[in-house]
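J.: just to be clear, the model below is a prediction. Sequence and coordinates:
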Amino acid sequence: MHYIYIGLAGAFGAMLRYSAGLLFMTDHVFPYATLLVNLLGSFLLAWLTYGLFKKVRLEEKMKMVITTGFVGSFTTFSAVSVETVELFQNQSMLLGCVYIFVSLVGGLGMSEIGFRVGKGVSEK
């Protein structure tokens, strides 16, 4: 049954990811939607892990449903990889490098913010 819950949460995360892609779709070469989703997902995972889950006691299985199922399907490293290769193949080397840098440093920064916000929530 646990696998079914992870699958359902994953389906919801994937649908939300797809909707964000449609909402933030632009004619620009730069993959803004994927970047935004991954930065938000980095924040969300850290906030859940270090904040909400410290304050609200959930079974480990339910935490996995939320983090692996929902957040895992909402964010996507594979899309970052493919979109970066596409930028490079389209001779957009600078944009590709900016995308990698912002994805990595931005993701780490958003995780740090999520950690700090979550820690503040759990201490209240």
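T.: Cool, the structure landed.

J.: could you use CA atoms for every contact and neighbour count after this?
T.: Noted.

J.: count the residues that sit near the residue lying closest to Met64 once chain neighbours are set aside.
T.: Of all residues not flanking Met64 in the chain, Ile6 sits nearest, at 7.4 Å (Cα to Cα, 6 or more residues apart in numbering). If you count neighbours by other Cα atoms under 10 Å, Ile6 ends up with 23.

J.: checking Ile6 next. Helix, strand or coil?
T.: For Ile6, the assignment made with DSSP: H, G, I helix; E, B strand; the rest coil gives helix.

J.: list the contacts for it?
T.: Counting by Cα atoms under 8 Å, 6 or more residues apart in numbering, Ile6 touches 64-66, 68-70.

J.: from the residues you listed, which land in helices?
T.: Counting by DSSP state H, the part of the contacts of Ile6 found in helices is Met64.

J.: before we go on, here's another structure to hold up against the first:
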Amino acid sequence: MSIPITFTGVALVAIGGAFGSVARYAISGTVTQWLQTIAPATRFPWHTWSINLLGCLIMGVMAGFALRHDWLNQSMRLLLMTGLMGGFTTFSAFGLEALDLVLQKHWSTALAYTLSSVVLGVLAVAIGLFLSSGSLSLQR
């Protein structure tokens, strides 16, 4: 399905993206500060990992509510799912950090980070979808 690009759509994505980015920045900073007190020498990028999993959970919840309650029209989808969650989740940072771990030859950390992000991210979406819709189906 092709979605036409309009000024309103761009504005909704930009507004959502701004809020999502600020939320990512705040939560990531908090997680980083907390982790420095309990695991100062860790190389695992916990801040990005936690944002990605939380973002997947929230995306699943939104998808479930949208299916169950039919409240997510095209404008809300652009604002919340494309904008807010696009600004909040950090898979581009994930890719860069995973590559950095590989280039530094931290093989086991790179493998653990990559696999756990993907597997637990999919699981978090499934949990969010089930919690918000009572089903693991994306069909109405």
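T.: Cool, the structure landed. Remember, predicted model here, so these are calculated numbers, not experimental data.

J.: got a TM-score for the pair?
T.: Scored against TM-score structural alignment, normalised by the length of the first structure, the superposed chains reach a TM-score of 0.88; 121 aligned residues with a Cα RMSD of 1.7 Å.

J.: circling back: how about the residue nearest to Met64 of the first structure, what's its match in the second structure?
T.: Correspondence of Ile6 of the first structure to the second structure, assessed by TM-score structural alignment: Val13.

J.: what does Arg116 of the first structure align to in the second structure?
T.: Counting by TM-score structural alignment, Arg116 of the first structure lines up with Phe130 in the second structure.

J.: repeat for Leu87 of the first structure
T.: Aligned counterpart of Leu87 of the first structure in the second structure: Leu101 (TM-score structural alignment).

J.: list the buried residues of the helix or strand containing its match.
T.: Leu101 of the second structure is part of helix 91-103 when elements are defined by DSSP states H and E. Residues 94, 97-98, 101 are the ones in helix 91-103 of the second structure that count as buried (16 or more other Cα atoms under 10 Å).

J.: what about the helix or strand just after it, how far off from the first structure?
T.: Next along the chain after helix 91-103 of the second structure, taking DSSP H and E as the criterion, comes helix 107-133. By mean Cα distance after the TM-score superposition for the first structure, the fitted helix 107-133 of the second structure averages 0.6 Å away from its aligned residues in the first structure.

J.: packing partners of helix 107-133 of the second structure?
T.: Here helix 107-133 of the second structure touches helix 46-69, helix 91-103, going by 3 or more Cα pairs under 8 Å, 6 or more residues apart in numbering; DSSP states H and E.

J.: thought Leu131 of the second structure was touching Val61?
T.: Yes: counting by Cα atoms under 8 Å, Leu131 of the second structure does reach Val61; the two are 7.0 Å apart.

J.: which of these two has more residues huddled nearby?
T.: When neighbours are counted by other Cα under 10 Å, Leu131 of the second structure and Val61 differ, and Val61 comes out ahead with 22 against 16.

J.: counterpart of that one in the first structure?
T.: Applying TM-score structural alignment, one finds that Val61 of the second structure aligns to Trp47 in the first structure.

J.: which position in the first structure pairs with Val31 of the second structure?
T.: By TM-score structural alignment, Val31 of the second structure lines up with Phe24.

J.: turn the buried residues of helix 91-103 of the second structure into JSON lines, including distance to Ala26 of the second structure.
T.: What follows is the buried residues of helix 91-103 of the second structure, written out as JSON lines (distance: Cα to Cα, whole Å):
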{"residue": "Phe94", "distance to Ala26 of the second structure": "17"}
{"residue": "Glu97", "distance to Ala26 of the second structure": "19"}
{"residue": "Ala98", "distance to Ala26 of the second structure": "22"}
{"residue": "Leu101", "distance to Ala26 of the second structure": "24"}
